[in-house]
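1. Task: produce atomic coordinates for the following.
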Amino acid sequence: MSRKRGIDSMMGRIILAVGFVLAGCVHLIAPQVYLKIVPPYLPAHLSIVYISGVAEILGGLGLLVASTRQAAAWGLIALLIAVLPANIYMATAHLDAPGIMGQSWAQWLRVPLQLPLIYWAWLYTRTR
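-> This is a model prediction of the structure:
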């Protein structure tokens, strides 16, 4: 792997990791933001929000450590798939949300955005 490609890969991994860690922190600091998007058919909404937040933090941190990178990337892929119902519920129920996320088009945009995030995490499932 060329030096530039390695730096690009490292920067992408750091950006993805920081994004997940920050999102996970918001789950823990302001769970009410996420509580309303947990589909009503699921139990223990607060626990789900906290567990997904911790999973995001651990997955993000795991991307930064060579020995855990591959497992963390697969874990984040599983998490992104697991939260897809919340994104679909948010879009179909047209939930009231602050700012741009209160717009129906923005809520629908979250659904297909899972795919590039899954692909981005998948890039780090391969050993180098």
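
2. CA only for contacts and neighbour counts going forward, please
-> Will do.

3. got a list of contacts for stretch 74-85?
-> Pro39, Ser52, Ala55, Glu56, Gly59, Val111, Gln114, Leu117, Ile118, Ala121, Trp122, Thr125 (Cα atoms under 8 Å, 6 or more residues apart in numbering).

4. Quick one: residues contacting Gly62.
-> With Cα under 8 Å, 6+ apart, Gly62 has these contacts: Thr68, Arg69, Ala71, Ala72, Ala73.

5. Of the residues you listed, which is the nearest to Met10?
-> Nearest to Met10 among those is Arg69, at 11.5 Å by Cα to Cα.

6. one more to line up against the first:
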Amino acid sequence: MSLRWSPKATHTLSVIGLSALLMASAMKHFRTPSFYNPVVPEYLCRNDEPGGAPNGPLAVMSREEWIASSGLLEVTAAVGLLIPATRKVAADGTTAMFAAFLAGHIDALRRAYGPYGSQKERRIHTLRLPLQIPLILWSWSLRK
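-> Now for the predicted structure:
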């Protein structure tokens, strides 16, 4: 008996793989939110401290709220990918989410190479930014 591998099986395995990765990342948002602190741009973070810098027009949530919200988005995307009826919409949304995350990774890289960035931050963010491209392409490929 030969085992035949079909394109559908490959697609299903790919969906499960990205879904698992998204779920693991989402759980990390809640277990270790500080891991994501550097990739939330300052211009998105509301400043609630008295006498602090004024909030910009995009500063609608605190850093912690942005991290929790993105974790919830990842859970939603992970579940949506697993349901055939919502897979295309979830894949589109996941692609858009990863593309939007590019802004945070670019901002983190900019700060890492700024006057207060460390060598460790430079290494981490130099490696983290290019990882977004395969994630964007992977999620886009699941639209079928």
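
7. before we move on, back to that, just the buried residues of the contacts of Gly62 of the first structure.
-> Arg69, Ala71, Ala72, Ala73 (16 or more other Cα atoms under 10 Å).

8. What residue in the second structure is paired with the first one?
-> Arg69 of the first structure maps onto Arg87 in the second structure when the alignment is built from TM-score structural alignment.

9. In a helix, that match, correct?
-> Yes. Using DSSP: H, G, I helix; E, B strand; the rest coil, the assignment for Arg87 of the second structure is a helix.

10. Mean deviation, the longest helix along the first structure versus the second structure?
-> Longest among the helix segments of the first structure by residue count, using DSSP state H, is helix 3-29. On superposition with the second structure, the mean distance recorded for helix 3-29 of the first structure (mean Cα distance after the TM-score superposition for the first structure) is 1.1 Å.

11. quick one on the thing from earlier: next, format the buried ones among the contacts of Gly62 of the first structure as JSON lines and append distance to Leu35 of the first structure.
-> Below are these laid out as JSON lines (distance: Cα to Cα, whole Å):
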{"residue": "Arg69", "distance to Leu35 of the first structure": "29"}
{"residue": "Ala71", "distance to Leu35 of the first structure": "27"}
{"residue": "Ala72", "distance to Leu35 of the first structure": "25"}
{"residue": "Ala73", "distance to Leu35 of the first structure": "25"}
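
12. out of the residues you listed, which one sits closest to Leu46 of the first structure?
-> The closest of those, once distances to Leu46 of the first structure are taken by Cα to Cα, is Ala72, at 23.3 Å.

13. Which helix or which strand is home to the closest one?
-> Assigned by DSSP states H and E, Ala72 of the first structure belongs to helix 69-82.

14. which is the next helix or strand following that helix?
-> Helix 69-82 of the first structure is succeeded, C-terminally, by helix 84-93 (DSSP H and E).

15. That next one aligns to what range in the second structure?
-> So helix 84-93 of the first structure sits over residues 102-111 in the second structure, by TM-score structural alignment.

16. Pull the number of nearby residues for Arg3 of the first structure.
-> Counted with other Cα atoms under 10 Å, the neighbours of Arg3 of the first structure add up to 8.
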